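K.L.:
coords below, sequence missing:
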């Protein structure tokens, strides 16, 4: 199936391909694959012909495993044979780059990369480019705005490149499930290309709205864009949904049935905490698995990817950090503990499976906590107007460039959100990255509230579509195809709606008990802060450097993370409701945490953090622990001038500044602390930045407490 762009260029056919080009392309393909009996799949040769003979801009929307990389590597071989310059591939992930370099080498194509992990090789790579020794250069979209690369190397590359490839092109569109602001810079790059430079953009996950947006970006400079779109159904996948409300049931099903699934695969979780907890539980149950998340070190990621490719593990329990770029053609299954926020994102992840096998199993086990997690990530990814205005104002008023660290003491925006916001403002032309930080461009800029509102509404609709997918009584593959505007959708004949469920829904009681034991095991380490944030003097706080041992809190404990599969769900419900006394089962779990703490010296007394939102909950928890542990509850610290100010979720510097000077040890509490023989157990409801606990601990230490052991019901992260 093909569909033209808005300018309606003629759709190509195999009959239009020159026989000589067909022969050269086939030879290059067979060298790439390493077999003499392979031929092009439907649409591949047509795309190559449009790039090489037509020198066009082409968007290819094809299912995962169709062979998009074969198109650009064969086109590269043909263009280089014509004397053209190197192909430049903009690729989003290091894992994808590694696979692409390996594939290029098999075809006799010299491929190199410039990325954040090989800075020591940049000089040698630049030399090879200058000498014409490089066939393919892979760069990350972030590299396009590196001041040195942007100013010194990119202009020459744009002038000389023989083909520009934009991989995972749906990232260009903020309507898509995986929008990345750095991809918007590609539009600027396209306007600098010579007239006849061909451009290829590829994706497997773009509905009609995203395709329209991507085509508009690719058409920069007034060029027409040809869209080649194929059917997105994956004949090898057996889709299914197993709704189990309780987290221990979902984990128990995995414990009981993981080894029954074909080959090796991926178990996706929505949060880092869930992935790590599930991996531990499965290993404890005897399964060969490992966790793979955004916290996994780059070298460890490579090792784990290879272990999965070589079937040394049954599964990687992963977040979306293992997604685009990972290629294992015989991946046997993909399971989800919790649903992604849209069918498009789901299709992207399940498409990792069954690329070179007759059958691969795909099972979704949604949870009631999914919507809370979707809401959190959606709010974190959308720029807020007040924060955007504050950043532009701060840079406009500064006589010099400001680093991200310096900006954090001027605008109250958390680091990850600030970095995203700067990228958005950069793409919009309001700020500019330079050596040493960021500056304002002085160009007029207005927050596009209407656009962001439409994007937010679109994402809410996609979340509802994910719920509809879970509940549909129609073919699941056809449902996914329709959400991607694939009009070839028809019943697949394999999913649990077309035929009887292919999976065993039974869960042995022993597995449930094992899972429950793991998930209900309370206690998470609450690390102490070691250093004050830099630049606190700008906020009127006289603190810098390391936190002195004489005022520091000790390592603490939380009952659970709010993102945990077990206690996390119950704590979210408790903290979302009206203030009330601590439930008995929560108090008992906290006692278990205390019993397993392993402290060097037992607490001698309990003090609580003063809570304005949940005084009954925090006070009853502290009093209850005191009664059960036979420890005196000395009361709470005092609020000064109403207590801490500001909103939760801000950056570290502002969170500390908002707490500093807003809490105090009252006279009665100070008297009780005088001469206390052991550590103080400090109780609070939720820990986010840990600055409230850190400041309280310093005040208690100054008042005579020999040590402070913090304990909270929940951790935000």
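P.N.:
Looks like it arrived, so ask away. All of these numbers come straight from a predicted model, not from anything done at the bench. Numbers count the residues shown, from 1 in each chain.
K.L.:
every contact and neighbour count from this point should use C-alpha atoms.
P.N.:
Fine.
K.L.:
what about residue 511, helix or strand, and which?
P.N.:
According to DSSP states H and E, residue 511 maps onto helix 509-519.
K.L.:
structure B:
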């Protein structure tokens, strides 16, 4: 199906009685008036909204609505719900991806007299009560997260009853169904099963604001599962007349941070500042607060209660901005959001369009600004490493499950396969949808069903991601209309110059920053030092791979809390360290500016809470020597760092924790915690001369390494040093991965 096959609208059925149609339209407008109260004339459905509602209520069709953010997709399914319930239909089930979206929708439904409830990870204590309310018929709308669809108990006991009783199924943010989409989520693919089990006369509505022609065709095809007819596709133009797009290119991270501090108050209303990483969001929010701005951070690490408070503060204009990762994305509804700023460039124009679509839904003008940085592509590369695993790893996982006599949980499976936990879980969800594995109580089992590795599809998806990244490079350097460019990326055939963006109408913001703001930003970003929490528990399942370690690491074998110069994801020291520690970077002695910063970290560490100058039980004494971790990739860098620290601190360089030759030949696993510990357990050793030096030194040591990506090298090395006679181990690294 091509974009030409996807009509912007569809005619009303010829057989419809005009009087019935007029009565239904009047009822629909009455519900809308309750849903969207206004001070003047009551709100009235637009023709395209009414066509979607008519298809659901009068024709019981399956429909896909691809319309820009703010078009009113939620009005369609709430109005349709009210009309269907009036006519005796069962409850509407809405599959919704984000908690923020669910909260907004429950509140919106209540305005129209619709009783909505939600089942998600934040309210497990309410699930039983809610399920009873659904069974009793008192719930009009049930919102569920896609993850619930493959929870064994929900899938096997609740979902079949829902499928039998549902009056309308709504799939919100439906682009997540398609693995051609920018935000594919395996849990959403479980909907194919639910669609097949629905009665053909149960209407289904799928909605999204971000689907190109291929994704639209894929979702429409899936909607037709279990029926004889095609899904109705209602696709409209994607222009957002209120948005003024612009790109501000600044030389470095400090200048971008200073620009925000100087110009944030010039942006209209309140808004969102997006960053690419959690570390950057927390760093930027902290700095802007120090500069007098009312902002809060919002990331995947933010506790649910704090997220709710942050959302309410933004909705109530009590903060100027939320500094957020993509955790604040689909579904957050603030019609008067005045701006969206990206500090760092997203890797996909479709994802970018979706995020900027949060702004300007209920105001005449909103500013949308992109401040790209040189670190963006390194961050894209890091996130791209989570792609679907190669076939040999998938086959190995299937073999492990097939040989097991019982279901294997993720912690039990992880030691047996070389995949990180999150990547392993995503892969299993895809295999579940494909029928090769099944999630049951206690974990995962192999089904024995034949399964083929779709090399062509996975390669195409990888190429698509590369094409999206190239499109964002082009967007940054663009001389033509920015909105037209984004709309063409979404296959919007009506795309035309907007007349509003910086290239069409001229830039509205200067690139100038004040000396005071720049000095403060440089001071913030150049401030070195990040705590490195030690590992305190061994990974589960080590016995399965022949390692006799389990449970809590004994106090006498743990490292103390350590320090790093910075995080690789920081926009400050991360930008300095990332090129130095890249896989292809040449080895060499540690630069002087890095040594100076490390010395600063050591001085602050000694005097700070838990530092060896504090005399606490957790930090019993000053280090009496330096030990390095032998490096296979960067021996000059790590060795010179240890030597310089020993020289500055007037301590002896006691030696190195070495790798045994057999381990160097075999190589190392860097996939998940259990595999990493399995490799390191037999790979690292304390040479006899270092053991003797530790005994003679009679105190704690600094353990120096270049990079900590998981913390397990430091944990295993610290254990060996403690067992060899060190009275404490203070880890010190240049960078941590997180």
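P.N.:
Good, I have the coordinates. Owing to the predicted nature of the structure, the values given are computational and were not obtained by experimental measurement.
K.L.:
ok, back up a step: give me the mean distance between the helix holding residue 511 of structure 1 and structure 2.
P.N.:
Compared with structure 2 after fitting, helix 509-519 of structure 1 has a mean deviation of 0.9 Å; criterion: mean Cα distance after the TM-score superposition for structure 1.
K.L.:
what range in structure 2 matches that helix?
P.N.:
Alignment of helix 509-519 of structure 1 against structure 2: residues 515-525, by TM-score structural alignment.
K.L.:
then stretch 109-123 of structure 1?
P.N.:
Under TM-score structural alignment, the match for stretch 109-123 of structure 1 is residues 114-128.
K.L.:
and what of stretch 687-699 of structure 1?
P.N.:
Per TM-score structural alignment, the counterpart of stretch 687-699 of structure 1 in structure 2 is residues 708-720.
K.L.:
before we move on, the earlier item: quick one: contacts of the match of stretch 109-123 of structure 1?
P.N.:
78, 82, 99, 102, 106, 109-110, 130, 138-145, 148, 304 (Cα atoms under 8 Å, 6 or more residues apart in numbering).
K.L.:
just the buried residues of the match of helix 509-519 of structure 1, please?
P.N.:
Along stretch 515-525 of structure 2, these residues count as buried under the neighbour rule (16 or more other Cα atoms under 10 Å): 517-518, 520-522, 524-525.
K.L.:
and what of stretch 119-126 of structure 1?
P.N.:
122, 125.
K.L.:
for stretch 233-245 of structure 1, measure first residue to last.
P.N.:
With Cα to Cα, to the nearest Å applied, stretch 233-245 of structure 1 spans 29 Å between its terminal residues.
K.L.:
how about stretch 448-460 of structure 2?
P.N.:
End-to-end for stretch 448-460 of structure 2, by Cα to Cα: 27 Å.
K.L.:
same thing with stretch 367-387 of structure 1?
P.N.:
End-to-end for stretch 367-387 of structure 1, by Cα to Cα: 33 Å.
K.L.:
swap in stretch 235-249 of structure 1?
P.N.:
Stretch 235-249 of structure 1 end-to-end distance (Cα to Cα) = 30 Å.
K.L.:
residue range for that stretch in structure 2?
P.N.:
Here stretch 235-249 of structure 1 aligns to structure 2 at residues 241-255, judged by TM-score structural alignment.
K.L.:
name the surrounding residues that touch the matching stretch.
P.N.:
The contact list for stretch 241-255 of structure 2 (Cα under 8 Å, 6+ apart) reads 256, 359-361, 363-374, 476, 482-483, 498, 500-503, 507, 511, 513, 518, 521-522, 525, 571-572.
K.L.:
could you give the residue range in structure 1 aligned to the biggest helix by length in structure 2?
P.N.:
Ordering each helix of structure 2 by length in residues (DSSP state H) puts helix 455-477 first. Using TM-score structural alignment, the residues of structure 1 aligned to helix 455-477 of structure 2 are 449-471.
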